[in-house]
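J.: Okay, here's the prediction I keep looking at, along with the sequence it came from:
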Amino acid sequence: MLIVMRPDATPQDIEQVNAEIRRRGWQPHAIPGGTRTAIGITGNRGVVEPEPFRVLPGVADAVLISQPFKLVSREVKPEDSKFQAGPLVLGGKSIHVIAGPSSVETRDQIVGTAQGVKKAGATLLRGGAFKPHLSPYEFQGLKHDGLALLAEARRETGLPIVTEVKDTATLPQVAEVADILLLGSRNMQNYALLEAVGEVRKPVILKRGISATLKEMLMAAEYIVARGNTRVILCERGIRTFETMTPNTLDLNAVPMLKSLSHLPVFVDPSHGIGMRKAVPALMRAAVAAGADGLLVQVHPDPPRAISDGHQTLDFPEFEKAMDEVRAIAGAIGRDVARLG
């Protein structure tokens, strides 16, 4: 159920609706819009009768929601969501590019990468401090030292930081440094972590699980939003299919589908999406043409020597060239690629 308030509804009108929802044992969720506020209801186990809410002061309508992912559905909020991340506004016409290495390795590596990707036009820096891998014997990241190096790179360049959250135990330390939290594909259905991130008031990038459907991805986002954190970005990063020529298959169908189903911004990770360095620029272009609101691209000063994911990582000249191509695609479809400052 969605309670749509009139544009002239007062704070007292909104609180009266919230109080009525709580009285029935449910939870209200305010969803501000361009011209009016809507209030979503969760916690109900059956159909909510609309009439008791339609007669309350300030209410324009009470609408039944057909999708199980209530709060992230475009039925609840027809216009695209936009929100702040550091000095940036994510969502909307401008496309943001997040770039950096898979893993933070050294000070020179991460600061140098931040300077390089900023020069090429990236607006955010990515880098893994905590690195969950399939094998326990692979590099697991510099952990807290990595977070400190990311913070130094931000001070040097002004680029906001995107880094992965591995688990609930390290979430507070990561959230203290990161401007945007990243939930990797392996954690898409880690419900304890989804709920914990929902309590943190920082933007979150939610990557699609490697075998997850779009509905499952949207339901994972619902866990976060239902806990009060509405600043969620959906990220398509490639799925597992029958194809063996590439590590993953980038599902570009997901971009228009997610944007039709949800008001949340949709980003694409072309590096993981195909897992092959030479093909990453083509998928950057394709993702923008398909309507993506942002890109996550792996970039390293010397990809063959990268500790992790060098096979799908661009060097600086490759990234700079790819950014020029992405700008051309964005302009052709009436959008632009954001720059910092």
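T.: All right, it came through fine.

J.: only C-alpha atoms for contact and neighbour calcs from this point on.
T.: OK.

J.: Kindly provide the distance from the residue found closest to Met217 once you drop the neighbours it is linked to in the chain to Leu88.
T.: Leaving aside its sequence neighbours, Met217 sits nearest to Arg208 (Cα to Cα, 6 or more residues apart in numbering; 5.9 Å). With distances taken as Cα to Cα, to the nearest Å, Arg208 is found 24 Å from Leu88.

J.: of those two, who's got more company?
T.: Arg208 (29 against 17; other Cα atoms under 10 Å).

J.: In this structure the more buried one contacts Ser185, no?
T.: Yes. The pair Arg208 / Ser185 is scored as a contact, 5.4 Å apart, by Cα atoms under 8 Å.

J.: which residues are in contact with both of these two?
T.: Contact criterion Cα atoms under 8 Å, 6 or more residues apart in numbering; residues bridging Arg208 and Ser185 by contacting each: Arg237.

J.: which residues does the residue nearest to Ala175 when sequence neighbours are not counted contact?
T.: Leaving aside its chain neighbours, Ala175 sits nearest to Leu181 (6.9 Å; criterion: Cα to Cα, 6+ apart). Residues near Leu181 by Cα under 8 Å, 6+ apart: 162-165, 174-175, 202-205.

J.: And here is the other one:
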Amino acid sequence: MIIILKPHASKEEAQQLLRQIEAKGLKPLYMPGVERTVLGALGDERVLQSLHLESHPLVDEVKPILSAYKLVSRELYPIDTRVKIGRHAVGGDGFTVIAGPCAVESQAQLDRIADYLTAHPVAAIRGGAFKPRTSPYSFQGLGEEGLKILKTTSERSGLPTVSEVVDASDAELMARYVDCLQIGARNMQNFRLLEAVGKLDIPVLLKRGMCATIEELLLAAEYIVNAGNPKVILCERGIRTYETATRNTLDLNAVAYLKRKTHLPVLVDPSHGTGIRELVIPLTRAAAAVGADGIIVETHTNPAEALSDGHQNLDPQQFDDLMSSLKPFVEAAGRSLK
């Protein structure tokens, strides 16, 4: 429920209403604006109705939140949210580029990649220390050693880090090493993991599940925000369809739809979305054109020798081509590379 107070309502009076809402076992929200103060009340609708807020002398209007997801909805927060990874803000008028290898393989490997990333306006370096793989015989990551490598590279290069957390028990450990936790497609509806990262004060990059609807993605984000962490970035990374020409079908219309429905920033992953490195550049341009807040792409000094997903990693020259050709598309969309 959204409660719009009358213009003369004071902060103290608003706090009194919030206490009444909380006393009923509901979740109160306080959203002061320039002209009006808006309150929110989340919980059992029958309890909400028992408050009879429509007749309260300080209340101008009461509106229900119609969407199943409340906290991440534009109905409640119409202004775009910006989420900081290190000193970089994702969202707003900037276009964010996060890049790096699928997996952290060694200190030398990650440092070499960071060297050419820092020659461009790249916001953060990504790299998996724990790798959830379809086959038990595939490279599973270096674990905590990989996290230490990420930390060292970050300190050396100045780039904040993004890495995937695959188990709730690892969340606090990873938060000590990296600047942003990624939740991958396979874990989008791992609700225990969502609640675990929701209790941490760290940005979370939440990828859409390969068979998930847009509403399911938003409800997964709702779990994190409801647990106490508003620093959520959504990521469209392609969905599984009957098409077999590409690894996944990159659902760019979902990006435009998400920008209408949620205040959270939305990134696109054209690497996993296609699984074909030659398609990464054109689909990155398309992502900028459709309104994405940025991209997360995979790049490697030698994709042929990569221990994970080498076929979709860009080599250094291809990454240079990506960045040089991206600027006009970003500017045409009214943004700037930051």
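T.: Arrived safely. Quick caveat: nothing in here was measured; it's all calculated off a predicted structure.

J.: Verify the assumption that the residue nearest to Ala175 of the first structure is located in a strand.
T.: Yes. Checked against DSSP: H, G, I helix; E, B strand; the rest coil, Leu181 of the first structure lies within a strand.

J.: State the distance from it to Gly25 of the first structure.
T.: Counting by Cα to Cα, the gap from Leu181 of the first structure to Gly25 of the first structure is 31 Å.

J.: same thing with Leu234 of the first structure?
T.: 30 Å.

J.: of the two, who's got more company?
T.: Looking at Leu234 of the first structure and Gly25 with other Cα under 10 Å, you find the greater number of neighbours at Leu234, namely 25 against 12.

J.: quick one: which helix or strand includes the more buried one?
T.: According to DSSP states H and E, Leu234 of the first structure maps onto strand 232-236.

J.: in that strand, what's buried?
T.: Residues of strand 232-236 of the first structure classed as buried by neighbour count (16 or more other Cα atoms under 10 Å): 232-236.

J.: burial count for the nearest residue to Gln173 of the first structure once chain neighbours are set aside?
T.: Closest residue to Gln173 of the first structure apart from its sequence neighbours, by Cα to Cα, 6+ apart: His144 at 7.9 Å. The local packing of His144 of the first structure (other Cα under 10 Å) involves 15 other residues.

J.: wait, doesn't His144 of the first structure sit right on Lys131?
T.: No. With contact defined as Cα under 8 Å, His144 of the first structure does not reach Lys131; the gap is 11.6 Å.

J.: longest helix in the second structure, by residue count?
T.: helix 316-332 (DSSP state H).

J.: Output the contacting helices and strands for it.
T.: Helix 316-332 of the second structure makes packing contacts with helix 277-290, strand 336-337 when contacts are defined by 3 or more Cα pairs under 8 Å, 6 or more residues apart in numbering; DSSP states H and E.

J.: if you compare the ones you listed, which one is most tucked away?
T.: helix 277-290 (a mean of 20; mean count of other Cα atoms under 10 Å).

J.: what's the average distance of it to the first structure?
T.: Compared with the first structure after fitting, helix 277-290 of the second structure deviates on average by 0.7 Å (mean Cα distance after the TM-score superposition for the first structure).

J.: Show me what that helix is packed up against.
T.: Using 3+ Cα pairs under 8 Å, 6+ apart, the elements in contact with helix 277-290 of the second structure are helix 252-261, helix 270-274, strand 294-298, helix 316-332.

J.: okay, those, which one's buried deepest?
T.: The most buried one of these (mean count of other Cα under 10 Å) is helix 270-274, showing a mean of 27.

J.: What helices and strands are in contact with that helix?
T.: Helices and strands touching helix 270-274 of the second structure, by 3+ Cα pairs under 8 Å, 6+ apart, are helix 277-290, strand 294-298.
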